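> structure of the sequence below:
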Amino acid sequence: MNGSRRGFLTATGTVLLGGLAGCMGAPTGGQTGETTTETTAGTTADDGGDGTETSGRDSDLASLELRYETVASGFTSPVDVAIPEAFDGSRRFVVDQPGRVWLHDDTGLRPDPYLDITDQVVELRGYDERGFLGLTFHPEFADNGRLFVRYSAPRRSGTPSNYSHTFVLSELTVDPEATTVSADSERTLLEIPQPQANHNAGALAFGPDGYLYVAVGDGGNANDEGRGHVDDWYDAVTGGNGQDVTENLLGSVLRLDVDSRGGVSGDEDKPYGIPEDNPLVGRDGYDEQYALGLRNPWRLSFDGEDLYVADVGQGMWEEVNLVEAGGNYGWNVREGAHCFRAGECPTETPGGEPLVDPVLEYPHSGGGPSGVAVIGGYVYRGEEIPTLSGAYVFADWQSQGRLFAARPQESRPWDIVEIPVSDLGGGGENVLAFGRDPTGELYVCTSGSTRISGTTGTLNRLRVA
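Below you'll find the predicted structure:
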């Protein structure tokens, strides 16, 4: 199913997600049970045959008002929700940052964690960007029971003693029908030394090509410099994991073939394969890398062959990009489409590769959309909110009761429309993540706290007000 890949929304922002130390009791949730007709992802709804939309214009978006229908509550810090097609969307798996996955199905929220790896995750306290950060299910999970997790572990062998922790990507094989599973089958696929505690990214998603895409932050700290940040080609800012492809895997999106092993050349040390058309195969650099120039890519999603990534910026701009294989999205030469810490900056690398402009960006202050850390979402493909059809829906961490939406345009950046949320249900105003079910309907994970403590986290379904 390989095909031409148009793009991928990338947002760069500041510090990311609140952590909350220790889960204080089990979350709670009721029964939903609604179903809608499935739509085809990757196509523009209501188009006139040439890809041009004929309804649902941005003026309609501006008049839209939404609400949250709380599906489940009592989480500590719900940073991801996976809704696999294996169960026709009837099971929703919520990742709670301290180390648990909770299962919500048509009977409600299960009383015991679906998966608990708290003892394998670093201890979290206060505000923390580490933890259990990502979960995705193999496209054939119903048959093979394979799922993939991404978490922050205490320093493992190979991680320097002055580094913060170890990035871990693992595979588990479980009973597909079980409502609780263990990590006894864990097979570690990848470990990356993390020099700082922040900028951990963590999103996982399978593309339509069947390959696993993994978001990796730049290693933390500020400016992409300091301990664990290597030199790059851009002399205006010291350091530069975002622009490096030879020293480490930080600051990039990886693309892995988890259905094979041995890398490209049969290396027995590689517990995964490498797609032969990855952009750096046969070139100087890590074969795993698919795109680079990222700071803290918080959440990624596919819409057909389009891959959307939100990449949290430093202090002035948040951005979203449509990403192509081998694309360089600018960090730490640029923040959004703007020069970072320099009056002027190049628009391409010394080798002539362009630094790709974002399709969306918004500032940290000023009129119109603004915020401090972009939270990546999904293109809406459902039927319950027809005005949203074909729009990419996302948020800022401090959303203050609003969401953002945008549709593709010929020129960049695309226009962003603010959408108020009139009823937050039982949730807080801090958006942490989004999910999309097989029918194209959207879910929003929120929290009432910026710290990893308490039970203010909720899973909400997006509705018309």
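
> C-alpha only now, for contacts and for neighbours.
Fine.

> all helices of the stretch 1-150 of the chain, in order?
58-62, 141-144 (DSSP state H, counting those that start in this stretch).

> out of the ones you listed, which gets nearest to residue 173?
helix 141-144 (7.4 Å; C-alpha to C-alpha).

> in this structure, which residue is most central in space?
residue 299 (1.1 Å; C-alpha atoms, centre = their mean).

> what's the separation between it and residue 200?
Residue 299 sits 11 Å away from residue 200, taking C-alpha to C-alpha, to the nearest Å as the criterion.

> the residue nearest to the centre of the chain is in contact with residue 310, isn't it?
Yes - using C-alpha atoms under 8 Å, residue 299 is in contact with residue 310, at 5.8 Å.

> identify the contacts common to those two.
375, 376, 377 (C-alpha atoms under 8 Å, 6 or more residues apart in numbering).

> in which helix or strand would I find the last one?
Using DSSP states H and E, residue 377 falls within strand 374-379.

> and the next helix or strand past that strand?
strand 392-396.

> next, the structure of the following sequence, for comparison with the previous one:
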Amino acid sequence: MIKVKVSLRPIAGNINMPTVLKTAILPGDSMERLFIATQVGEIFYVGNGAIRTFLDIRSRIIKLGFAGGKYDERGLLGLAFHPRFTYNGLFYIHYSVSGTQGPGALPSSEVSRQGLPEFFKPNPCDPRTLNQKWINREIQYDHIDTVEEWILQSNGQPQKLRTLLNLRRPFFNHNGVNSLNFSPETGKLVLTTGDGGSGYDPFNSAQNDMEIAGKIIEIDVTKNTFINDPPVVTRFNELPVPIQENLTVIAKGVRNIPGISFQRFYNQYIKYVGIVGQDLVESIFSFVNYRPIPVPQLIQASLMKPESGQEGFINFGWRGWEGAFPTSIVRSCSANPILDEETIAYYNDAVKTSTLRIPPLISYFHKDPRPDKFGATALTGVQSYMGNGIPDLTGSVVFTDFARNEGSQPPTRGVLAYTRPRRDCKLNDFSVIETDYNFGSQSAYYTTLGGNLNQTRLYLGVYGSMNVTDFNQGTIFEIIQ
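Predicted coordinates for the structure are as follows:
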């Protein structure tokens, strides 16, 4: 692939961990402005060279910093503007709710000796670890996420209108990020949510049709359910019927996800979905046609045949598959310390989903010795680019990885790369995009990627630390030629 080099132009600095970058036109305005959402609960917009506060919900956000640590995947995770935001002022947010901290879904003895849920690993020799059940959900959970509808009032003050969903989450991680977007095909709000966290999806939520976790969901916001305080749920069949009737499911088999991107191709849209990997690879999937399944139909089918899956779903394959590969457990090889031992984690799951899953557009490796590639950490953004400002990228799919996994000494650097769609369903290649910005001695984690309304501009969010409790270390760049 063509080697591409770009420049990074700073737009905003000294902000907190950026999670969403997208543009919108304010009511009564004519200029498209960049909006920046931060994990701690702030939303800013850039206008006339100044940064202004659009919304501050820090008091509504759960206390960040997992188990006394500093890393966290909760907070303000989604922001989407209604397609008619300029006229109706409606926008939508997804965040982890203050005061909802729980003990988690698994006792620490079943998780790991460190007591950290992200380190859970199944043991293929112990069937008990392969079939974990989430019991006592009302008390054994980590936190509650909410999806809300807000309006920008005529006096310029945002006001909450209603809650669309309240979701109980088993662990602190895998909640999705950049999790709200509007589909240009259906006009519906799209919610992308991860499998609920820990590691290896211990409850197999991503493949369970009744679990809300691990799915891509469309919400019809034109229907007013008139339910002021929806119940906190984990399953579709726990939702009140009026809410069920507003929801359709696009896809399942999601581990964790940094959003969805739509690329117009004649009279159709190609959908690009990034799935964060476990131990082997990060993956980007693409699809055009899909059959959304209304939630009432999904519930009815589950009542009739509880064990049967809906073949109409787009299925990304997790937990049986990690991108293009059967999900593996990677351990140090006792016979040779410089090698790794790999064991299929869920053999039956891999077989069961082998003919139902769609293959990824690309899977790139956590360890890659090729000189023109890199070792991945976590996919943090996928964005279609249709502009002409960087001709070599026109029509491509640009993506970001949190940090290079190369065992090198600090400072850490994120990665910007691109790939292109292909029609033969074969795994595609990718190329690293070189940047000329000098971050000096500071670390530079690439936390999010965004674009403008017509996908002719690209924006990059960078943070100087991986800890959410290290404040004001963020910089927003525009990616230019």
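
> ok, back up a step: and the residue nearest to the centre of structure 1, what pairs with it in structure 2?
Alignment note (TM-score structural alignment): residue 299 of structure 1 maps to residue 259 of structure 2.

> spit out the contact partners of its match.
Counted by C-alpha under 8 Å, 6+ apart, residue 259 of structure 2 has contacts 176, 177, 178, 179, 180, 181, 192, 273, 274, 381, 382.

> try it again at 7 Å.
177, 178, 179, 192, 273, 274 (C-alpha atoms under 7 Å, 6 or more residues apart in numbering).

> now neighbour count, distance to residue 2 of structure 2 and secondary structure too, for the residues you listed, in JSON lines please.
Shown next, in JSON lines, are the contacts of residue 259 of structure 2 (neighbours: other C-alpha atoms under 10 Å; distance: C-alpha to C-alpha, whole Å; DSSP: H, G, I helix; E, B strand; the rest coil):
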{"residue": "177", "neighbour count": "30", "distance to residue 2 of structure 2": "30", "secondary structure": "coil"}
{"residue": "178", "neighbour count": "30", "distance to residue 2 of structure 2": "29", "secondary structure": "coil"}
{"residue": "179", "neighbour count": "26", "distance to residue 2 of structure 2": "31", "secondary structure": "coil"}
{"residue": "192", "neighbour count": "29", "distance to residue 2 of structure 2": "32", "secondary structure": "strand"}
{"residue": "273", "neighbour count": "26", "distance to residue 2 of structure 2": "23", "secondary structure": "strand"}
{"residue": "274", "neighbour count": "29", "distance to residue 2 of structure 2": "22", "secondary structure": "strand"}
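
> residue 186 of structure 2: which of the residues you listed is nearest?
Closest to residue 186 of structure 2, out of all of the contacts of residue 259 of structure 2 and judged by C-alpha to C-alpha, is residue 192, at 15.6 Å.

> need the helices of the stretch 1-150 of structure 1 in TSV with mean neighbour count and distance to residue 454 of structure 1, can you?
Converted to TSV, those look like this (neighbours: other C-alpha atoms under 10 Å; distance: least, C-alpha to C-alpha, whole Å):
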stretch	mean neighbour count	distance to residue 454 of structure 1
helix 58-62	15	35
helix 141-144	15	33
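
> what would these look like in CSV with distance to residue 245 of structure 1?
Output for the helices of the stretch 1-150 of structure 1, formatted as CSV (distance: least, C-alpha to C-alpha, whole Å):
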stretch, distance to residue 245 of structure 1
helix 58-62, 39
helix 141-144, 33
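
> for residue 396 of structure 1, which of those helices is the nearest?
Comparison of the helices of the stretch 1-150 of structure 1 against residue 396 of structure 1 by C-alpha to C-alpha identifies helix 58-62 as nearest, at 17.6 Å.

> for structure 2, what's the longest helix?
Ordering each helix of structure 2 by length in residues (DSSP state H) puts helix 295-304 first.

> for that helix, packing partners?
In terms of contacts (3 or more C-alpha pairs under 7 Å, 6 or more residues apart in numbering; DSSP states H and E), helix 295-304 of structure 2 is packed against strand 247-252.

> now with 8 Å?
With contacts defined as 3 or more C-alpha pairs under 8 Å, 6 or more residues apart in numbering; DSSP states H and E, the packing partners of helix 295-304 of structure 2 are helix 241-244, strand 247-252.

> helix or strand: which one has the residue nearest to the centre of structure 1?
Assigned by DSSP H and E, residue 299 of structure 1 falls in strand 297-303.

> pull out the buried residues from that strand.
Within strand 297-303 of structure 1, the residues scored as buried using 16 or more other C-alpha atoms under 10 Å are 297, 298, 299, 300, 301, 302, 303.

> same check, this time on stretch 437-452 of structure 1
Quick answer for stretch 437-452 of structure 1 (16+ other C-alpha under 10 Å): 437-452.

> distance of the alignment partner in structure 2 of residue 119 of structure 1 from residue 102 of structure 2?
Here residue 119 of structure 1 is matched to residue 59 in structure 2, going by TM-score structural alignment. When distance is defined by C-alpha to C-alpha, residue 59 of structure 2 is 18 Å away from residue 102 of structure 2.

> so which of the helices of the stretch 1-150 of structure 1 is nearest residue 344 of structure 1?
Here helix 58-62 is closest among the helices of the stretch 1-150 of structure 1 (C-alpha to C-alpha), at 33.7 Å.
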